[in-house]
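**Q** Next comes the sequence, and after it the predicted model I'd like to discuss.
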Amino acid sequence: MLSEPSAATVRATLPVVGAAIGEITERFYARLFAAHPDLLRDLFNRGNQATGTQRQALAGSIAGFAAHLLDHPGRRPDALLGRIAHKHASLGIAPEQYPVVREHLFAALAEVLGEAVTPEVAAAWDEVYWLMANALIAIEKRLYERGGGPGEREWEVVERVRETADVVTFRLRPVDGGPVTRFRAGQYVSVRVTLPDGARQLRQYSLSGAPGENLRQFSVKRVTGSGSGGDGAPAPDGEVSNHLHAHVHPGDVLKLSEPYGDLVLDAGPDTPLLLASAGIGVTPLIAMLADLAAAGHPGPVTVVHGDRSPADHALRADHQSYAGKLPGAAVHLFYERDAGPGEHTGLVDLAGVDVRPGTRAYLCGPLPFMRAVRTQLIGKGVAPADVHYEVFGPDLWPAAGSREPAV
């Protein structure tokens, strides 16, 4: 809980800090990477730094956390903290890195706001920072204890399957021959590759195979430089996705983290479920469907997916096969072109989809898609607390100004 004097100071200064938070985070990353260039080379996503999306996500999380402390005294934003902590754990973030972040963040704050950062203001925001940092450290400690600690393990690629023109699935087994930790459907792993310039970049990929298998399976969409980042900067080609597509084949070895992620199935056998995806967002939901099919889930399951065309629908056969094994499943496929019999032409629209009372929904796909589906679900009576989501890349939902993310 934020102390009363600090709460008053944060409330008074939040509009000023919020208005400048984008510039503050830009200065922060510039200072951090100047002092620790290895972090940009081996930890942070260079593409997200180039487009500014990582800065937007950091700004949104800080402002959102501070606003929550003011709006809900005594109650932590566990959904926000949990999502950040899972991402940190997959990257191997350690407690000793938090003072480093604090040093450069507050230096940036002082640079941008100047004399407005009085000792009282600095102390109040320092309290906000350490409330957030210490909560994350505690959650990450529990995640590490559950998963065997931070670190990476070597995995050999045993199979490579081309799903579409731009999506490849990799199946891997541990090089050491040891047991494979069971994951929860919907989780992801960090994958580290060494790029031609020597950078050891990490990316997170959802596990798209069934939990309980002795292999790890993830599916990678090749990211091209179309579109732009959150601040209008041109988006570069995905370094890691293109490297995996071009250079990784059976017999090659990759380093993977333990599974992490908080978008996981958590429902009773009779709970109505709705799994909605678009594009490569299908991957965590395929694992959920595989898990439900293996368990013989008896409850109703509504499957919704949107894509450009059937040919662009990665894991389409698995999507339909797993759903077909569920007695209570209804499948709604939306394609912008080439829709077949029983399929819909156009963008995902839930107007004609039966959504049962008590439905728990899981969403993954582009942010505009998830916002639209969430709005439609709430309009059909689904409780906001029962709509869960996963964002590939920096989570810009809080940065968009919403104080109620769909978690």
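**A** Done, it's in.
**Q** C-alpha from now on. contacts and neighbour counts both.
**A** OK.
**Q** So what's the residue count around residue 352?
**A** Residue 352 is flanked by 7 other residues according to other Cα atoms under 10 Å.
**Q** again, but for the one 3 residues further on
**A** For residue 355, the number of neighbouring residues by other Cα under 10 Å comes to 21.
**Q** Take this one as well and set it beside the first:
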Amino acid sequence: MSTQTKETLNKQTVDMVKATIPLLQSHGETITRCFYKNMFESHPELKNMFNQTNQRAGKQPKALANAVLAAAVHIENLEAITPVVRQIAQKHRSLQVKPEQYPIVGQHLLGAIKEVLGDVATEDVLQAWAEAYGAIANVFIEVEREMYSEARDQLGGWEGYRKFKVVRKEEESREITSFYLQPADEEAFAAFKPGQYITVRADIPGEAYTHVRQYSLSGNPDKDYYRISVKREEAKDKGEAGKVSMWLHTAVQAGDVIELTAPAGEFVFNPSSSQPVVFISGGVGLTPLVSMLHGVRKLQPERKVTYIHAARNGSVHALKEEMYVPGVNTHVIYSEPSEKDRELGNFEKEGYLDLSWLKQVAQKDAEFYFCGPAGFMKTVYQSLKAWGVSDEQLHYEFFGPAAQLDG
């Protein structure tokens, strides 16, 4: 990727882009909020592809601002952000972002830069960013073209959305329900790597636009179905309920048909390592890790495995039986255990995960996979770094737009 950028961008352009880094640091989110507002006004059909809840909460503009800043910082060597590029490209492929949509994004991104920065955004600055955006867009288009081909050409693969029947719906906890899915056409369907996700497209009665959401595949990759385990996101503190999760929980029943894109995602289990492995999940963050747990028990039955899960209490603890399997050292933390939890003794630690406790139950030389709410992720990451665990040992992914773990 860096070779393509160097061939495309001259030194003057690179210098001009790098000179805008302080402006992006101070005005980045204002620019991206302006960008989304203007783009959706001009192209309302794109609302069918974007999570509008994340838009209103400001999560998506912040994530885009971080991505634009990272591209500017590494404009001479985009290989430095290859993992981020691939992660975003996987989401784009899953959402069916196509090459013809990149010029629309570029037009409104440049327009937002001009609108927010005013006279500071000279013609030279805008021209430099136009060239830089073109080079970066080409990188994404090429990476995504390969991903589309891989998804389509694999055994049982497909492109676009495919109809799947809900063959079973099962309540896993007070908040989480699993949906077992098989192709409506009863033909073969693509295998997935433990940790990957699918995109669900929902046409909800009364909604002006379709809604798309990405859900981790929580099941065993060897089964003849996909399984997603979805948390019901109810309205809290004047916020709005999760439209798609509520639709799945209340409207979708066994026998119904929903539409999915092929499995995607870079947060996958690596079976080539022989190091001990530690899975750490918080709440519904257990979904990709339970799938990974199934994978490691099949592929590497002799590998030392520790599973740590944090939840409020037993009533919201889903898939518990799948965590307690032979050969796995399982530890459960409840922050608000009920009297029934205490009577049953079905948790080990009350409160929250901390480094001193983590040192007692996990090995420092392990590979760590963790997933959960942003605050939980930050605690896990900072605890592991304080312990001296290297970046190479850490594997994680956010649900929704990424946030900062080290800030």
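**A** Sure thing, it's come through. Just so it is clear, the model here is predicted, and its values are computed rather than measured.
**Q** Relative to the first structure, which residues correspond to stretch 218-226 of the second structure?
**A** Aligned by TM-score structural alignment, stretch 218-226 of the second structure corresponds to residues 208-216 of the first structure.
**Q** Kindly report the same for stretch 304-319 of the second structure.
**A** Aligned by TM-score structural alignment, stretch 304-319 of the second structure falls on residues 300-315 of the first structure.
**Q** For that stretch, give me every contacting residue.
**A** Residues from elsewhere that reach stretch 300-315 of the first structure, judged by Cα atoms under 8 Å, 6 or more residues apart in numbering: 163-165, 167, 270-280, 282-283, 286, 316, 323, 326-339, 347-348, 355.
**Q** repeat for stretch 190-210 of the first structure
**A** Identification of contacts with stretch 190-210 of the first structure by Cα under 8 Å, 6+ apart yields 41-45, 90-91, 185-189, 216-220, 239-240, 243, 254-259, 283-288, 290-291.
**Q** part of a strand, is residue 332 of the first structure?
**A** Yes - counting by DSSP: H, G, I helix; E, B strand; the rest coil, residue 332 of the first structure is found in a strand.
**Q** What lines up with it in the second structure?
**A** Match for residue 332 of the first structure (TM-score structural alignment): residue 331.
**Q** what does residue 56 of the first structure give?
**A** Matched by TM-score structural alignment, residue 56 of the first structure corresponds to residue 62 in the second structure.
**Q** Residue 317 of the second structure versus residue 334 of the second structure, what's the distance?
**A** Separation of residue 334 of the second structure from residue 317 of the second structure (Cα to Cα, to the nearest Å): 9 Å.
**Q** Please, where are all the strands along the stretch 251-400 of the first structure?
**A** Taking DSSP state E, counting those that start in this stretch as the criterion, the stretch 251-400 of the first structure carries its strands at 253-256, 273-278, 301-307, 329-335, 344-345, 360-364, 387-390.
**Q** packing partners for the fourth one?
**A** When contacts are defined as 3 or more Cα pairs under 8 Å, 6 or more residues apart in numbering; DSSP states H and E, strand 329-335 of the first structure sits against strand 301-307, helix 316-324, strand 344-345.
**Q** winner for burial among these?
**A** Burial of these is given as mean neighbour count (mean count of other Cα atoms under 10 Å); strand 301-307 ranks first at a mean of 24.
**Q** Mean distance of that one to its aligned residues in the second structure, please.
**A** Strand 301-307 of the first structure differs from its equivalent in the second structure by a mean of 1.0 Å after superposition (mean Cα distance after the TM-score superposition for the first structure).
**Q** just to revisit the earlier point, what's the end-to-end length of the match of stretch 304-319 of the second structure?
**A** Per Cα to Cα, the first residue of stretch 300-315 of the first structure is 22 Å away from its last.
**Q** what's the matching range in the first structure for stretch 384-397 of the second structure?
**A** So stretch 384-397 of the second structure sits over residues 377-390 in the first structure, by TM-score structural alignment.
**Q** Could I get the buried residue list for stretch 173-190 of the first structure?
**A** For stretch 173-190 of the first structure, the neighbour count (16 or more other Cα atoms under 10 Å) marks 173, 174, 181, 183, 184, 185, 186, 187, 188, 189, 190 as buried.
**Q** What span of the second structure is that stretch aligned with?
**A** Aligning stretch 173-190 of the first structure against the second structure (TM-score structural alignment) gives residues 182-199.
**Q** how far is the matching stretch from where the chain is centred?
**A** 18 Å (Cα atoms, centre = their mean, to the nearest Å).
**Q** Likewise for stretch 288-298 of the first structure?
**A** Centroid separation for stretch 288-298 of the first structure versus its chain: 23 Å, with Cα atoms, centre = their mean.
**Q** Could you list the buried residues of it?
**A** Within stretch 288-298 of the first structure, the residues scored as buried using 16+ other Cα under 10 Å are 288, 289, 290, 291, 292, 293, 297, 298.
**Q** Out of those, which sit inside helices?
**A** 288, 289, 290, 291, 292, 293 (DSSP state H).
**Q** which position in the second structure aligns with the first one?
**A** For residue 288 of the first structure, the aligned position in the second structure is residue 292, judged by TM-score structural alignment.
**Q** Give me the distance between its match and residue 221 of the second structure.
**A** On the measure of Cα to Cα, residue 292 of the second structure and residue 221 of the second structure end up 9 Å apart.
**Q** and for these two, which residues touch both?
**A** Going by Cα under 8 Å, 6+ apart, residues that sit against residue 292 of the second structure and also against residue 221 are residue 194.
**Q** The buried residues of stretch 173-190 of the first structure in helices, which ones?
**A** Short answer: these have none in helices (DSSP H).
**Q** Which one of those residues is nearest to residue 263 of the first structure?
**A** Comparing those against residue 263 of the first structure with Cα to Cα places residue 186 closest, at 5.5 Å.
**Q** The longest helix seen in the first structure corresponds to what range in the second structure?
**A** In the first structure, with assignment by DSSP H, the single longest helix is helix 4-35. Using TM-score structural alignment, helix 4-35 of the first structure corresponds to residues 11-42 of the second structure.
**Q** Could I get the buried residue list for that stretch?
**A** Residues of stretch 11-42 of the second structure classed as buried by neighbour count (16+ other Cα under 10 Å): 13-14, 16-18, 20-21, 24, 28-36, 38-39.
**Q** Check stretch 366-383 of the second structure too.
**A** The neighbour-count check on stretch 366-383 of the second structure (16+ other Cα under 10 Å) flags 366-372, 374, 376-383 as buried.
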